[in-house]
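[1] Sharing a sequence plus its predicted fold:
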Amino acid sequence: MKTPLFPLNSVLCPMGRIPLQLFEPRYLDMLSECMKTDRGFVVVLIKEGSEVGGGCDFYSIGTYVRLVDFRKLENGLLGITIEGTSKVLLTDFSQGADGLYSGRIEHLIEEAYATLPDEYLELATLLEQLERHPAIQALNMDVDYADCRQVGWRLVELLPLTKKEKQHLLELTDPLERLKQIEDFLSLMEQ
């Protein structure tokens, strides 16, 4: 069975949330079908191309998501909030006549929980500061700051890294290695 794909210019990691505005018929239809069948879809990062309209090229590792909220926005569009549940590998994909991508997915092994070592406490503090922003608070995320995975995933989403850097960090399977590389990126930014 194929799963709908939602290419974005953003990376979403497991347990993360992102708000979206839907207006293209292909995505409105996709959401309707997902709600009817109680299934999710996959967010994948765009390599080249656009979120709106025509085709695009995207990475083969993305995040399976579920709908956590929806509402009509002041601009008349449908606003949804989605939450990542697991990383997935696209093994085959195609684009339908309506422009919607879909693909076969393989759920990747969940990263093991690891307690945040003292050497990365500053990263948890940085994350707490970033989460004070009203747009982030509105997502109602419940972050465990003692969990290496969650600290790393949220920083991947929130830090001003390049798309390629964010994708690389998403694809890592060791939460401690992700934190080390985030620290390295932050050191480079400071220079």
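    It's in.
[2] For the rest of this, base every contact and every neighbour count on C-alpha atoms.
    Will do.
[3] Can you name every helix or strand that whichever helix in the chain runs longest contacts?
    Longest helix in the chain, counting residues (DSSP state H): helix 175-190. Under the contact criterion of 3 or more CA pairs under 8 Å, 6 or more residues apart in numbering; DSSP states H and E, helix 175-190 touches helix 148-158.
[4] Which neighbouring elements make contact with the helix it packs on?
    Using 3+ CA pairs under 8 Å, 6+ apart, helix 148-158 sits against helix 121-130, helix 163-171, helix 175-190.
[5] putting a second one here so we can go through both:
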Amino acid sequence: MSRNPFDPTLDRLPRILPIFPLAGVLLLPRARLPLNVFEPRYLAMVEDAMGSGRMIGIIQPTDPASRDRNPPVYETGCAGRITSFAETDDGRFLITLTGVSRFVIHREMEGVRGYRRVVPAWDRYAADLDSDAGPAEGAVDRGRLLAGLKLYFQLQGLSCDWHAIETTPDERLVNSLAMICPFAPSEKQALLEAPDLTERGKLLIALIEMSILDGTGDCAPPRH
């Protein structure tokens, strides 16, 4: 299993973390999330993060339909480190966050340059940092997961590289599907808060199977 981007320990994680509230967007430890940043306050957030640890917290609003500039957010998010950065000619930032660890908001601080900051508590998800101590392959019911995916793809008339899917390690496969599939924000949050890969895999399978039964087909095929 791959290491975290800078091999962090609890005492090296930031005591103050900028947060980026995004409904329906999920970041998980060791997964990668590309973002197109254009709103001025979040451009400022990225600029500041680039000069100070490169860490940003991705978190969901509790009400996805809220138009509040600073909506209430769930207490749990995931911090990622900026591992790729580019600036476009029109002033946007194209960044990639690599997930480091989930966190719980201890309290929210006064914002800076328009963006929000929190004091994160890392202890509940300390195991996220133990990338070499994760569950062995076989912790996920791949047979059931792949069967569900095949039924879904057949339902939607989609094709994919099954060899690539079948050879992708458990954690990468489960996390990629959890992040890519457009489940409801509350379902995304449940995937985020699943205590470990085994439980996340069980929940992912249940959501895919419910999508098939409902005939909604709301899960897009993974892209590598």
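    In hand now; what should we look at? Predicted, not measured: the structure shown is a model, and the values here were computed from it.
[6] Put one on top of the other, what's the TM-score?
    The TM-score (TM-score structural alignment, normalised by the length of the first structure) is 0.78; 178 aligned residues with a CA RMSD of 3.0 Å.
[7] Just name the most buried of the helices and strands packed on helix 148-158 of the first structure.
    Ranked by average neighbour count under the criterion mean count of other CA atoms under 10 Å, these are headed by helix 163-171 at a mean of 19.
[8] how much does that one stray from the second structure?
    Following the fit onto the second structure, the mean deviation recorded for helix 163-171 of the first structure is 0.7 Å by mean CA distance after the TM-score superposition for the first structure.
[9] Pull the residues that contact that helix.
    For helix 163-171 of the first structure, the external contacting residues (CA atoms under 8 Å, 6 or more residues apart in numbering) are 9, 10, 11, 13, 45, 61, 153, 156, 157, 178, 181.
[10] Now do the same for the third one: its match in the second structure.
    The reference is to residue 11 of the first structure. Correspondence of residue 11 of the first structure to the second structure, assessed by TM-score structural alignment: residue 26.
[11] now its match: how far from residue 96 of the second structure?
    Residue 26 of the second structure is 13 Å from residue 96 of the second structure, where distance means CA to CA, to the nearest Å.
[12] Pick out whichever of these two has more residues nearby.
    Remark: of residue 26 of the second structure and residue 96, residue 26 carries more neighbours, 27 against 18, as counted by other CA atoms under 10 Å.
[13] Okay, that one and residue 122 of the second structure: tell me how far apart.
    Counting by CA to CA - residue 26 of the second structure and residue 122 of the second structure are separated by 18 Å.
[14] What's the match for residue 48 of the second structure in the first structure?
    Aligned counterpart of residue 48 of the second structure in the first structure: residue 33 (TM-score structural alignment).
[15] how close does the helix or strand that its match is a member of sit to the second structure?
    Secondary structure from DSSP states H and E places residue 33 of the first structure in helix 25-37. With mean CA distance after the TM-score superposition for the first structure, helix 25-37 of the first structure departs from the second structure by a mean of 1.8 Å once superposed.
[16] Give me the angle between the helix or strand just after that helix and helix 25-37.
    The first helix or strand that comes after helix 25-37 of the first structure along the chain, using DSSP H and E, is strand 41-49. Strand 41-49 of the first structure and helix 25-37 are oriented at 160 degrees to each other (axes from the mean of the first three to the mean of the last three CA atoms, to 10 degrees).
[17] who's in contact with the very next helix or strand once past strand 41-49 of the first structure?
    Sequence-wise, the next helix or strand downstream of strand 41-49 of the first structure (DSSP H and E) is strand 56-58. Strand 56-58 of the first structure has contacts (CA under 8 Å, 6+ apart) with 7, 44, 45, 46, 47, 48, 49, 50.
[18] Perfect, I'm done here.
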